[in-house]
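Q: Below is the structure, and that's it, no one-letter string:
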């Protein structure tokens, strides 16, 4: 196998024997085959677009299928094989519609005519395609590096588009670009500059997609407000919901009304507690249980009730909790309870609810009498509502610097860098955080500056749009470029949504980003040098050294 799409690749160079995420070479092979089939579908879909043929169902499918190939999402070969079949069926359906519309038989490239042999190993066919894809790069490692950057960033865009369309937020430009980028991966004649620009275009389209997702969340559930969230359980039956999918969390809440079941969030769903309409409507949405995705094998085993995982990141489940774990959407694992959507797209969570009622509950003697709480909900409206107070504090020297410290968490011990960094940030600095990287330090009491908490949880990785808007609004308020703000971005990455977000930041021209804990294996030395020269993108080093560099007086116009 060949896979280097996530941060935890073997030896920082790529997984070749078995995936660090737990996927087998066979699953990786079908992932690659599915992407190849989507690349072949893309030119046909673009041809249909030109003729005004509706491709909406195929657009949504394409995003879901790409989502399924992301790290820690789908390990189930049977379901992946079905994605491949559907991709081919959709492609041939569109070809027929195009021929009927034009009255002419079209000539399609080899990739758009590819037919997998479903009687043979799809994994082996995918492995052969991967070798072909690698060999096509020839000696130009930098173009191959950028092709992978585009592909992995595109997977992140697809995941955000998948979530946005669940909330009724779609834009044809997103779907069209996905097809254009997929189709370009087969092009051998594009220059290095073209691939750099295409990677930045991924960032531009990702910004649009995150804006759609933000609009879906805020129009449906209201703008997040600072909210105290309990970190301890209460007695009674329980369901734990993990992942990122807030509409599916609401569906679970609707179906558990009146059941005496308490619903807890896990992982990236912590910020759901900040949405006022969600919390007000469903009082049995109680608290948050556990931390980041890589700890789920221990945390899921201890949780007494049923567990539903809505999106990445799924760890290969252990036998001691597998029977009470359910997955939905693109998430899958062999033998895992899967709740399929009906014709109308809705999911019946009755099997998970029955399981929760059958399982043990949190007992009174297990419930701590010492409350633990964290605050979430510091999205852009909450922070910008006190913008005048923030500006005054900066001008008065009470707030010296802002740090955005967040991103993906992971299992590697060198991620302790982020905990140490937060602990060493001076008391006159504000820390914005988001995504599951915050679980390294989310429960630390860092105090406040003039009533403004020093640690502000902006939300999920899906809420990176909110963090960007905060930075842009502050720059506008101070009448400076965003790069002149006393703001440092120190990011952790793990999977492909983080790649898309990084490309968005670069598209916006944001400089001096520090990235870790290691650099992407798919970024060649020359490509990283190019990004370093243009954007001063740099790897993290040591907390003390990075803090000193970020706080240097000459670094920012307001200091």
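A: Nice, thanks for sending it over. In this text, all values refer to a predicted model and were calculated from it rather than measured experimentally.
Q: Could you use CA atoms for every contact and neighbour count after this?
A: Fine.
Q: Check which helix or strand the residue nearest the centre of the chain maps to.
A: Nearest to the geometric centre of the chain sits residue 497, at 3.9 Å (CA atoms, centre = their mean). Per DSSP states H and E, residue 497 falls inside helix 496-507.
Q: can you list contacts of that helix?
A: 5-6, 70-71, 149, 152-157, 159, 199-204, 206-207, 407-408, 461, 464, 493, 535 (CA atoms under 8 Å, 6 or more residues apart in numbering).
Q: residue contacts, the closest residue to residue 210 other than its chain neighbours?
A: The shortest distance from residue 210 to any non-neighbouring residue, by CA to CA, 6 or more residues apart in numbering, is to residue 465 (5.8 Å). Residue 465 is in contact with 207, 210-211, 214, counting by CA under 8 Å, 6+ apart.
Q: okay, now residue 193: neighbour count?
A: By the criterion of other CA atoms under 10 Å, residue 193 has 11 neighbours.
Q: whoops, I mixed them up, residue 118
A: The tally of other residues near residue 118 (other CA under 10 Å) stands at 11.
Q: how would you label it: helix, strand or coil?
A: Assigned with DSSP: H, G, I helix; E, B strand; the rest coil, residue 118 falls in the coil class.
Q: still on that earlier bit, following element in sequence after the helix holding residue 497, please.
A: strand 514-516.
Q: try this one side by side with the last:
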């Protein structure tokens, strides 16, 4: 049986991938196993909600749920064996929690649904994954299915950010509790459409909370990002290229490569690691290599050295470099070497990838010069007086939030064209890999303020929200939508979904979302978003420019 997957922007015909291999490259077997993993995690959540009520929750359960959700994000894990192991662990954990509740006579007496009771041998998983209740199409009503998808995909993005924070020792039990509650709610047929809309908005609230948590974790661990010129050329040493988002992995790799003669470069969403003060002390940390994730086939080939994926954004590789790709954390791909999790209180062992790097040539240079970034909320706050003066004097007429994801569709050239067409008295606020559409353009500055202010990774969209709230306070406005800020956001996968829901929770309206609206939005749900929040798709650059500058 083929898959049905509609969670990313590349969903076939903007409906869903329903063939043997999805547009992202994952097989139908992997897609269906990922659905089965989510289905099983709902059972874990069902019983762990009861365990929480009597103080029986364990951190390992929180990590299992977050990691499981994270591993099903687009382009994160293509390995059926890896996903099957997670299903094994989910069943084992679910049954252990259930048994513990029974021992304490604390198990609720009710009729449990299949997701909370099913069990099978490993060789039976594939058949189970094809049963009607498991996948999203098991929900027949398209509006209910759409709202459940919106919640689930938001939870996946939330789990990614929660896992990064947890890796740095920062947790929020309310977030873990909500994720469980929401997972169970997506199987509750008694909830009305209004109930599900409320759950969508609550998901946005916790999206703000999880991004604030990760911001605290990152800045407390590595300092506040600061304005930085990042080298995009290369040196002549063997090197490792680090892709993804996880700063704890990045720190440990930097520590273990110090003094080895192996240089470190960032790639795609790891670029903002260059902005953190704590990483600048490593003289073998060179800068950034390449562009957004979708160009990796060309850029990994020319890099020559090994590549480490700390999170999602894997593109099925060319055979020419497959043997030098490593994964860790929630990621996986058949044939890639996987670096195992750190033991409690310990560190990951990167010795194999380091030794591999020593045997390979230095990177081939593909660019030269520098790019500027590091404009998270603390840095922008330091520039607040300058920015306010520029707005009051008319030197800056508007800000454009152009955050989110990049992708390989030709229609995404819209964002480069839009940035180039913007009047010279406007400033772009960005975060995420969408920045690669315009962060190397010669857009100059306004009185020393760069016209592209890069806050960092996709989760650093939180910084853009903090900046907006700060400007609202400075200008003594009642509504965030009174600010001279327009939102033209690109999306690709589920972390962008939680960013969008977070912005809606904060009251931001009139967001343009592209290059297409999500395939998982039914017409009725899309209309709700249009009528309540003013969300719209993109049009021609000139048309959108005229509307947004008005």
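A: Cool, got the structure. Every value quoted in this text rests on a predicted model; they were computed, and no experiment measured them.
Q: coming back round to it: the residue nearest to the centre of the first structure matches what in the second structure?
A: Superposed on the second structure with TM-score structural alignment, residue 497 of the first structure falls opposite residue 495.
Q: Which residue in the first structure aligns with residue 175 of the second structure?
A: Under the alignment (TM-score structural alignment), residue 175 of the second structure maps onto residue 174 of the first structure.
Q: repeat for residue 300 of the second structure
A: Matched by TM-score structural alignment, residue 300 of the second structure corresponds to residue 300 in the first structure.
Q: so its match touches residue 308, yeah?
A: No: using CA atoms under 8 Å, residue 300 of the first structure is not in contact with residue 308; the gap is 10.3 Å.
Q: Need the residues touching each of those two.
A: By CA under 8 Å, 6+ apart, residue 300 of the first structure and residue 308 have no common neighbours.
Q: Let me know the distance separating the match of residue 497 of the first structure from residue 80 of the second structure.
A: Noted for residue 495 of the second structure: a distance of 22 Å to residue 80 of the second structure, by CA to CA, to the nearest Å.
Q: Let me see the ranges of the helices in the stretch 1-150 of the second structure.
A: For the stretch 1-150 of the second structure, the helices defined by DSSP state H, counting those that start in this stretch occupy 28-53, 59-70, 80-103, 125-129, 142-167.
Q: Check the mean deviation of the helix holding residue 497 of the first structure from the second structure.
A: Following superposition, helix 496-507 of the first structure is found to deviate from the second structure by 0.6 Å on average (mean CA distance after the TM-score superposition for the first structure).
Q: before we move on, back to that, got the contacts of residue 465 of the first structure as TSV, with secondary structure and neighbour count columns?
A: Formatted as TSV, the contacts of residue 465 of the first structure follow (DSSP: H, G, I helix; E, B strand; the rest coil; neighbours: other CA atoms under 10 Å):
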residue	secondary structure	neighbour count
207	helix	24
210	helix	24
211	helix	21
214	helix	22
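Q: about what we covered before: I'd like the helices of the stretch 1-150 of the second structure as CSV, with distance to residue 118 of the second structure and mean neighbour count appended.
A: Shown next, in CSV, are those (distance: least, CA to CA, whole Å; neighbours: other CA atoms under 10 Å):
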stretch, distance to residue 118 of the second structure, mean neighbour count
helix 28-53, 8, 24
helix 59-70, 17, 21
helix 80-103, 8, 18
helix 125-129, 9, 18
helix 142-167, 21, 24
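Q: Any chance of those helices in a markdown table with distance to residue 254 of the second structure as columns?
A: Output for the helices of the stretch 1-150 of the second structure, formatted as a markdown table (distance: least, CA to CA, whole Å):
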| stretch | distance to residue 254 of the second structure |
| --- | --- |
| helix 28-53 | 32 |
| helix 59-70 | 24 |
| helix 80-103 | 27 |
| helix 125-129 | 39 |
| helix 142-167 | 16 |
